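> Just need the structure, nothing else, for what follows:
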Amino acid sequence: MPNVDTDQIMPARFMRRPRDERYVAYGFHDLRFTPEGATRPDFILNQPPFNQAGILVASRNFGVGSSREAAVYALLAMGYRAVVAESFGDIFFSNALKNGLLPVKLPESTVNALRGAVAAAPGATITVDLQRQILTAPDGAEHGFTVPPFARDCLLRGLDEIGLTLTLADDIAAYESSRPPLAAG
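Take a look at the predicted model:
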């Protein structure tokens, strides 16, 4: 499905709730559940083995719309570690990288082939090697992708920007202690 926006990924009415384990139920909520709250058995992400996947094979313009970091949080809570698509909303792409979700851009023909492969053989394995920046399809074909170097390093180290800053806490403290105190007004 192309043009999946952040409101489809994380409906606005859940935005005021704190980030916690309930986010797993908010991801794609209106597609996964009826208005009464029953699970929609026809929605593919509710069906085994797709409901246990760690890689979401999406379509073009995934994550378009508003700048909802909560959309990324919901995908992470659902167990996704990577999303593969032809293109992403710019803000979603940035939010994903900053929050530990790998957005993998591949050509449309490759993404279509991946979707076809997992539809034809549910449970087929797709692997992503961030170190080598290679996605391996179920048939063994390897597809290269690129991630900005800073984001790649943070993802490989499991750090967000605050976590990265905290790795430098001793250096920051040493620098601050070497500077003269600020004069009061």
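> only C-alpha atoms for contact and neighbour calcs from this point on.
Fine.
> could you point out the longest helix in the protein?
Longest helix in the chain, counting residues (DSSP state H): helix 108-120.
> in the helix or strand just after it, what's buried?
Going down the chain from helix 108-120, the next helix or strand is strand 127-129, by DSSP states H and E. Residues Val128 are the ones in strand 127-129 that count as buried (16 or more other CA atoms under 10 Å).
> after strand 127-129 comes which helix or strand?
With DSSP H and E, the next secondary element past strand 127-129 is strand 134-136.
> Another sequence for comparison is provided below:
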Amino acid sequence: MQKFTKLSGIAAPMPLVNIDTDMIIPKQFLKTIKRSGLGVHLFDEMRYDQDGNEIADFVLNQPQYRAAQILVAGENFGCGSSREHAPWAIADFGITCVIAPSYADIFYNNCFKNGILPIALPQEQVDVLMKDAEKGANARIEVDLEAQTITSSDGETFHFEVDAFKKHCLMNGLDDIGLTLEKADAIAGFETRASAARPWV
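Here you go, the predicted structure:
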């Protein structure tokens, strides 16, 4: 998993509440167990018409937001079923930070395990960043995980809270497997001692 320390990127505005995981990645794309390749189907039913053509006025189809790395959205983002494909699709598209007033718990935790920083801010601060994002490619929002700050293109700074352990994992690029591998020497030592003590196992 890639480390997340600082990000300066274009933010896509999506002023919708209750964006659920089926909107993020519809159920027909859940057959894969690969994390890659799902970005093209992110928000599939809003991005494409029934013939597979792009819907021009959808935010991620607009030229200024095709390279967005930040998503600014409404409250209760990631609600619905607990599919991990939702953060997979977001990350595969290239978005590594979501800013919203609140999140569904399972989605929120899944983000950290997939290299995405979900930031919860008061609604009035999200409103400021939403307006900033609406400026398009000329407005870049800066996110500093170490300092736990977001800075708008106008220089307005907001502080956000994040769990210390989750912050550590993101800043060091550690998912659950990475955390386990940090203990590789201790695990190997245990296995050696166990084999010597119980050679019949």
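> TM-score of the superposed pair?
The TM-score (TM-score structural alignment, normalised by the length of structure 1) is 0.94; 184 aligned residues with a CA RMSD of 1.5 Å.
> ok now the longest helix of structure 1, how far from the chain's centre?
Its chain's average C-alpha position is 19 Å from that of helix 108-120 of structure 1, according to CA atoms, centre = their mean, to the nearest Å.
> where along structure 2 do the helices fall?
21-24, 44-47, 85-93, 105-112, 123-133, 164-171, 176-181, 184-197.
> Could you identify which of these is most buried?
Most buried of the helices of structure 2 by mean neighbour count (mean count of other CA atoms under 10 Å) is helix 85-93; its value is a mean of 25.
> superposed on structure 1, where does it end up, distance-wise?
Superposed on structure 1, helix 85-93 of structure 2 shows a mean distance of 0.3 Å to its aligned residues (mean CA distance after the TM-score superposition for structure 1).
> what angle do that helix and helix 105-112 make?
30 degrees (axes from the mean of the first three to the mean of the last three CA atoms, to 10 degrees).
> so helix 85-93 of structure 2 matches what in structure 1?
Under TM-score structural alignment, helix 85-93 of structure 2 corresponds to residues 70-78 of structure 1.
> which residues are contacting the matching stretch?
With CA atoms under 8 Å, 6 or more residues apart in numbering as the test, stretch 70-78 of structure 1 has contacts from 6-7, 9-10, 15, 19, 21, 23-27, 63, 81, 92, 95-96, 99, 101.
> residue contacts, the residue nearest the centre of structure 1?
Centroid check for structure 1 by CA atoms, centre = their mean gives Leu101 as the closest residue, at 3.3 Å. Neighbour list for Leu101 of structure 1: 72, 76, 80-83 [criterion: CA under 8 Å, 6+ apart].
> lining up the residues you listed with structure 2, which overlap?
Compared against structure 2 with both residues aligned by TM-score structural alignment, their matches' CA atoms under 8 Å, those retain 72, 76, 80-83.
> any chance of those residues in JSON lines, plus distance to Asp139 of structure 1?
Converted to JSON lines, these look like this (distance: CA to CA, whole Å):
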{"residue": "Val72", "distance to Asp139 of structure 1": "29"}
{"residue": "Leu76", "distance to Asp139 of structure 1": "26"}
{"residue": "Tyr80", "distance to Asp139 of structure 1": "21"}
{"residue": "Arg81", "distance to Asp139 of structure 1": "21"}
{"residue": "Ala82", "distance to Asp139 of structure 1": "19"}
{"residue": "Val83", "distance to Asp139 of structure 1": "19"}
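> Go through these and name the one nearest Gly54 of structure 1.
Tyr80 (4.2 Å; CA to CA).
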